[in-house]
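Novice: Sequence first, predicted model second:
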Amino acid sequence: MECLVKVSSKINPTEDPEKVKKSLQNIFPKGKIKMESEYVLLSGERELLVHFKEVLENRKIRTVARSIMEKRIDGNKVKFYVSKQAALVNVINFSEDNSAPLEDIKIEIESENLEEVLKWLAPIEEILE
């Protein structure tokens, strides 16, 4: 199950670039960060998502995460946002529309088997009665 993961965040003039970098590293610690003047970029393959997956499991938000991701599928890609400020304190908080004043972290996952990637990343939990 191969996939390409791209993570990016704008660095606003009022932000400390190191804090923006730390926000991405808190959620994606295995990725190599590329700093540009206005953006922090990170890319990789499925391994990049391992910590993200663990946080979803630990916070028990896999079902919510999966629901948000499924709404954002476009062909063989899914694009969604998480709060940059929440990520700075090691929390994943999904953003509906990237409308935060300082913008959010954009995550894009592309795969020929996108459904399998999403099943692995955020399996739908059965509700036991």
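Specialist: Received the coordinates, thanks. Residues are numbered from 1 along each chain as shown.
Novice: Going by C-alpha atoms from here, please, whenever you check contacts or count neighbours.
Specialist: Fine.
Novice: was I right about Pro123 contacting Thr63?
Specialist: Yes - using Cα atoms under 8 Å, Pro123 is in contact with Thr63, at 7.1 Å.
Novice: Give me the secondary structure label for the most centrally placed residue in the chain.
Specialist: Nearest residue to the geometric centre of the chain (Cα atoms, centre = their mean): Ile107, 4.3 Å. Here Ile107 is strand, with the state taken from DSSP: H, G, I helix; E, B strand; the rest coil.
Novice: Distance of it relative to Thr14?
Specialist: Distance of Ile107 to Thr14, computed by Cα to Cα, to the nearest Å: 22 Å.
Novice: next up, a second structure to put side by side with the first:
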Amino acid sequence: MKTPDINCKIQMITPLNSSENSEKVKKAISNIFPYSTINSDSFTISAQSKELRSFEKIYEVIHSKKSQNTYRRYLERNLDNNTTWFYLNKQAAFVEQIAICEEEGESPLGPIKVIIASSNIDEIIDWIVFGN
């Protein structure tokens, strides 16, 4: 897999529930997005990256499980100008699994919202979905 050199900003954000351990939620995000900077406050854990290689694990799962059409549907449905987003299941991410959520309530403790912004967003979607 060759990761294209496209300028982008990737954000991951998830609510931190009072019943959750913030270190475990941070681990869930870093399991899926290893090249990100993680921040937290009392209610939210967020992470940022400007490197498309942050998507390598998701890319690999999309292509190994042949789920390109599912991701394409969500990425295109949520496309707004130069930004798109989708949800990942937080509990799955903690055990290093990638599971897309159709809606916010599908993940009992709240999903991880993944937001991608780029002036070349169509190119990024094509890479995620179709590969090199």
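Specialist: Received it, and whenever you're ready, just let me know what you need. Please read all numbers here as calculations on a predicted model, not as lab measurements.
Novice: For Glu15 of the first structure, what is the corresponding residue in the second structure?
Specialist: Mapped onto the second structure by TM-score structural alignment, Glu15 of the first structure lines up with Glu20.
Novice: Next, count neighbours for its match.
Specialist: When neighbours are defined as other Cα atoms under 10 Å, Glu20 of the second structure has 11 of them.
Novice: That one and Thr14 of the second structure: what is the separation?
Specialist: On the measure of Cα to Cα, Glu20 of the second structure and Thr14 of the second structure end up 12 Å apart.
Novice: Could I get the full set of helices for the first structure?
Specialist: Along the first structure, the stretches classed as helices by DSSP state H are 17-27, 50-58, 62-71, 84-88, 114-121.
Novice: I'd like those helices as JSON lines, with distance to Cys3 of the first structure and mean neighbour count appended.
Specialist: Listed next are the helices of the first structure as JSON lines, based on distance: least, Cα to Cα, whole Å; neighbours: other Cα atoms under 10 Å:
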{"stretch": "helix 17-27", "distance to Cys3 of the first structure": "18", "mean neighbour count": "20"}
{"stretch": "helix 50-58", "distance to Cys3 of the first structure": "12", "mean neighbour count": "16"}
{"stretch": "helix 62-71", "distance to Cys3 of the first structure": "15", "mean neighbour count": "16"}
{"stretch": "helix 84-88", "distance to Cys3 of the first structure": "23", "mean neighbour count": "20"}
{"stretch": "helix 114-121", "distance to Cys3 of the first structure": "7", "mean neighbour count": "16"}
